[in-house]
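> Dropping the sequence and predicted coords here.
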Amino acid sequence: MRLLPKVLMSFSALALLPSAAAAQEARPFATIFKNPQCSCCESYGDYLEASGYEVKMVATHDLALIKERQGVPAGLEGCHTMLIGGYFVDGHVPADSVDRLLEERPRISGITLPGMPAGSPGMGGAKTGTWTITGVRADGATSVFARY
């Protein structure tokens, strides 16, 4: 008879723990716009999913227009553009910078990692040099968001 209360207490304690699905729901849905021929964008999406994000990939020939509408500055464009939580994330930005953006909610339009740096999430090769993640305000002003 003493076993039943212990079992019930154990199940009650488990019910209070957040489920993996509930933890994932706390993160906003990510939509990645990519060039139809680009495979590294798919790898980046897989990387984000492994980091706990739900991702939808959208192949488009209007990527330049999407970047322009989001305010991604010329010369700071990345490979693809992600919309998440009211921000843009352009390029192969590490998940911890995406996490920080969504946690801190700074007054910017988004962040970008220009180009397709080797070793960045979704890209092959070894990392060389420093990656600078740039924050972009609605007025076009930029600042360093993170360095890796």
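Now that the structure is in, tell me what you want to look at.

> hey, let's count contacts and neighbours off CA atoms from now on
OK.

> which SSE is the residue positioned nearest the centre of the chain in?
Among the residues of the chain, the smallest C-alpha distance to the mean C-alpha position (C-alpha atoms, centre = their mean) belongs to residue 98, namely 4.5 Å. Residue 98 belongs to helix 95-104 when assigned by DSSP states H and E.

> any idea how far that helix is from the chain center?
Helix 95-104 sits 8 Å away from the centroid of its parent chain (C-alpha atoms, centre = their mean, to the nearest Å).

> what's in contact with the helix or strand following it?
The first helix or strand that comes after helix 95-104 along the chain, using DSSP H and E, is strand 110-112. With contacts defined as C-alpha atoms under 8 Å, 6 or more residues apart in numbering, strand 110-112 is touched by 72, 76-78, 87-91, 93, 133-137, 145.

> Closest one of those to residue 28?
Distance to residue 28, by C-alpha to C-alpha, is smallest for residue 87 among the contacts of strand 110-112, at 10.6 Å.

> try it against this one:
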Amino acid sequence: MHHATHATQSSATPRRLRRGIAALLLALNAAGALAQAALPTVEVFKSPYCGCCTDWVKHMQAAGFTVKVHNVDDTQAARAAAGMPDSLASCHTAKVGGYAIEGHVPAQDIRRLLAEKPKAVGLAVPGMPQGAPGMEVPKPQPYDTLLVSREGGREKVSVFARH
């Protein structure tokens, strides 16, 4: 008799636990959908032949951003149109929330930019540093995400984040 009571209790506990987990997952999914809805779409201008740009797009999508890709022949024209100087060039340019994003900028830096809303042109990771999102390697090199702004018609560049 004692054994049967134990079996009833143990089967009820996992059922309650499963219901609790299901409710928690639904709540997390709803919170995730709300957070994703709040993020503006990222428009990326890249060469149709660039694999690391495609990997950066996947990084942004994994971070919850909706990404619209424009394959272009002239990434320099896209960079100029976004207001990003050629001196900070990388292999792709993006626009999000009124900001220009140049190169392999981590999604967390873009989220911070969108949250803090500084008066700026945007963020840049010049070149193609090994270890940046889309450029993953076993031994990443340190790199900086730069905040690009304009003061009196001149570009001002400062370190936004170190990686």
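Arrived safely, thanks for sending. What you see is a predicted model, and the numbers here were worked out from it, not measured in a lab.

> Now, the contacts of strand 110-112 of structure 1 that are in strands?
Helix and strand membership here follows DSSP state E; of those, those in strands are 87, 88, 89, 90, 133, 134, 135, 136, 145.

> And for the residue nearest to the centre of structure 1, nearest residue in space, chain neighbours not counted?
In this structure, residue 98 of structure 1 finds its nearest non-sequential neighbour in residue 89, 7.6 Å apart by C-alpha to C-alpha, 6 or more residues apart in numbering.

> contacting residues around the one you found?
Neighbouring residues of residue 89 of structure 1 by C-alpha under 8 Å, 6+ apart: 81, 82, 83, 98, 110, 111, 112.

> so what corresponds to it in structure 2?
Alignment note (TM-score structural alignment): residue 89 of structure 1 maps to residue 101 of structure 2.

> Same check on residue 114 of structure 1?
When structure 2 is aligned by TM-score structural alignment, residue 114 of structure 1 is paired with residue 126.

> and that match, what does it touch?
For residue 126 of structure 2, the contacting residues are 88, 89, 90, 102, 103, taking C-alpha under 8 Å, 6+ apart as the criterion.

> if we go to 6 Å?
By C-alpha atoms under 6 Å, 6 or more residues apart in numbering, the residues touching residue 126 of structure 2 are 88, 89, 90.

> top of these by neighbour count?
Comparing the contacts of residue 126 of structure 2 by number of neighbours (other C-alpha atoms under 10 Å), residue 90 comes first, having 21 neighbours.

> Now the aligned partner of that one in structure 1. Nearest residue, chain neighbours left out?
Correspondence of residue 90 of structure 2 to structure 1, assessed by TM-score structural alignment: residue 78. With C-alpha to C-alpha, 6+ apart as the criterion, residue 78 of structure 1 has its nearest non-adjacent residue at 3.8 Å, and that residue is residue 91.
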